[in-house]
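Novice: heads up, no residue letters with this:
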């Protein structure tokens, strides 16, 4: 087979390498072309060198090109994969820093909450630019695979306004299933059957079976509470399981910021999180992790390049959906996964226009969703609160309506639990002014926002958050990795 895959935001080096090697685990795909594009020439050349080394080491005819000219990369592409982070770590730092001044403590801030909503405002105009180019220069029946957050908002915009055949992809379901299999004593996730449905980052394991035997809430709660690690790391997640009756896919830290109950006061935050790793609820944890990862890669690049000389091990193909979807579409080997698509009746008690994440099957005919799923009422209520925020956020990003943007932020569950309307109005003004370089649709609103900030009497504070850690130096990271290697 010979076709072209374009990867936008290919400078996301580690993830691009994973997608690349996964796809090349499919024997029929050895003769395809990967067209890499990114706004950073530096990052592009680093990842191209790694991928070229993989091709050379495995003696493959695979072609790898790299260009900052996005349209050139998209020309003739059958598949387009997006891994972009618009504004990079600079804008992301403001997504965490500014809301903290108003008492809003986020762990990740990339889905909803104040940070995720502004992230969507930066991404959506760019996503629509991608879609325009895709419609004009890619293959006629091109499929757009979006990995970029905020997943639901980006996918919503691409489908509704970009008019491109789009599917959103995430690995939260797979990671949740791995945890459940482990606490139940399964040898692997192959022994676990499940239906997981909801919206991205708020999906719920509504049917669980271990070797065909149904698993009920009480058994699952007991299994998690008996686990020596997860009982500490997933306290909030286990509490939600007890109250809702079903387990959430998302990590302790992620889930905590989508709900109005657990991060509303500093003492509550420290009660429910675990500081053994960023993902369990640390203030700005993913920002710290992302910063350290970038610094580590820049410093240790020669090691990454050397590691690329090893043969591809097909047994280590990851559970990321992209390679399996492409394999099913091109070879008709059927694949079952969980995909982000427009609802259109798939989940009976969520809005029709929402972007849902739910089970589906892929073959030559495309992605075929399992319809007629009904969520438990509490799960549906929680999802609907987020969907309403997502819808307003997408419409604000399209229209450049700053008042609608403020209403979207005001209706966010965690923001509403912490901040007053006056604080929300000022916070959004501050974030729009700080991120104006990445928000062209709000250019007309920036002068008035800046003027309001100059006369505002809403008080703020400089606050690091309830559980903030400093970015570690390369030397500290080396020492930690060495200690872990010695202990293990």
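Specialist: Looks like it arrived, so ask away. Here the structure is a predicted model, which is why all the values come from computation and not from measurement. Numbering: from 1, shown residues only.
Novice: can we go C-alpha only for contacts and neighbour counts from here?
Specialist: Noted.
Novice: separation between residue 62 and residue 241?
Specialist: Distance from residue 62 to residue 241, counting by CA to CA, to the nearest Å: 46 Å.
Novice: nope, residue 170 is what I meant
Specialist: Taking CA to CA, one finds residue 170 at 21 Å from residue 241.
Novice: put this next to the previous one:
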């Protein structure tokens, strides 16, 4: 990464560069930053979407507070990766139609899913169609940019990060998720409420993260030198029955309806296991047997997000993006809640930075097999990405986490070694699927595989039929 006296050049390859969500967050973060001079190459299977985003990026560059970033849409992954210092991977594995099958087929068998992209039947089949895509990307990185730092934003995070490490063991990769930020926002709110002023942001809150992606917990909470755990426990107990949100839900707002997190599952898990849960309720619920939360999701104040809403939301985002690309509307150089630019600057040597990320377990999370993908804090510095020892979860919780981590590891191994016959038993062992009789579960698995067969290896489709 080249430096000059005025700015610090970083070449970023964005795989999935037509993104309607993460790409514009990165553009805003680069525009508000004063140190980096970024050249971002956007690669997407939908080249027109990458071209649109390059136009939007040029608008963000115009309002940059520092050195304006450059955005180019490129036609091959090799062109994007050549000379890259950092690679961002943000793809949609398949279409929303595939995700609809992931949700609707299990629903016909009585299985409820709030998200369906991480665990449960939906997360499992999404991983099956995603792993070959991520392996292809990892192999392209190995050939063209083996020393680049790689940030994966794609779900299912644990399985796909694991697959990339299996494909290219020396890859310099971390999986990035913002779910823990929700708890940090809550703690900042508690601190500000006590002071009577808006002094703290989530960036002032430090937590020790333990778990796996979307099933994360925190063993300590601090603002500066103050231990916020007692205040958080009192807050969770006070709001346990009523739930809590930072503002009132906007009437008729679909996004608020489906995504506003009232934390009642979080608060209940704290009561059950003695350690605060960090991820959002919709994700947390899917790691546990359906009877615990999903069957009574309305009573627990969270929703099951239908894919039809995601399709409407995507159409709105696409319309907004087209308008921005055409020069309409206003873009702002405002910092998002995402940590990627902070992480990049730390890797360049501009001060250490700690954040929660997904990495192979090297002992940072006790009681989980070495090599499994786990989520803990890591130190970003000029020396690289170093996982920090998080400790160990309470035994009852550790059993749940280790079970999911082992299943994810085994599923990745089975796909990458073409052991298709091993997949059904893993699928059936998930807590959401396990209550089904074997014949029923096998029929559901076959239907789900058939519905997304155009994205899957033929031998897998044949085995599941």
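Specialist: Right, received. Where do you want to start? What you see is a predicted model, and the numbers here were worked out from it, not measured in a lab.
Novice: TM value for the aligned chains?
Specialist: Comparison of the two superposed chains (TM-score structural alignment, normalised by the length of structure 2) gives a TM-score of 0.86, and 433 aligned residues with a CA RMSD of 2.4 Å.
Novice: going by neighbour count, which residues of the helix or strand where residue 462 of structure 2 lies are buried?
Specialist: Here residue 462 of structure 2, judged by DSSP states H and E, is contained in helix 458-464. By 16 or more other CA atoms under 10 Å, the buried positions in helix 458-464 of structure 2 come out as 460-461, 464.
Novice: can you tell me what sits against that helix?
Specialist: 418, 420-421, 424, 445-446, 449-450, 453 (CA atoms under 8 Å, 6 or more residues apart in numbering).
Novice: go again with 7 Å.
Specialist: Helix 458-464 of structure 2 is contacted from outside by 420-421, 446, 449-450, 453, using CA atoms under 7 Å, 6 or more residues apart in numbering.
Novice: list just the nearest of these to residue 349 of structure 2.
Specialist: Distances from residue 349 of structure 2 to the contacts of helix 458-464 of structure 2, taken as CA to CA, are shortest for residue 420 (44.7 Å).
Novice: show me the contacts for the closest one.
Specialist: 414, 460, 463.
Novice: can you map out the strands along structure 2?
Specialist: Ranges of strands in structure 2, per DSSP state E, are 8-15, 36-43, 70-74, 86-89, 149-152, 172-175, 205-212, 215-223, 226-227, 353-360, 373-381, 384-387.
Novice: so can I have CSV of those strands showing mean neighbour count and distance to residue 125 of structure 2?
Specialist: Converted to CSV, the strands of structure 2 look like this (neighbours: other CA atoms under 10 Å; distance: least, CA to CA, whole Å):
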stretch, mean neighbour count, distance to residue 125 of structure 2
strand 8-15, 24, 22
strand 36-43, 24, 25
strand 70-74, 21, 30
strand 86-89, 24, 20
strand 149-152, 23, 19
strand 172-175, 23, 20
strand 205-212, 24, 19
strand 215-223, 21, 19
strand 226-227, 11, 41
strand 353-360, 24, 21
strand 373-381, 26, 18
strand 384-387, 19, 29
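Novice: closest to residue 102 of structure 2 out of the ones you listed?
Specialist: strand 215-223 (20.1 Å).
Novice: how much does the closest one stray from structure 1?
Specialist: Aligned to structure 1 and superposed, strand 215-223 of structure 2 gives a mean residue distance of 1.9 Å (mean CA distance after the TM-score superposition for structure 1).
Novice: show me the contact partners of that strand.
Specialist: Against strand 215-223 of structure 2 from outside (CA under 7 Å, 6+ apart): 204-211, 227-229, 275-279, 284.
Novice: if anything else comes up later, I'll come back, but that's it for now.
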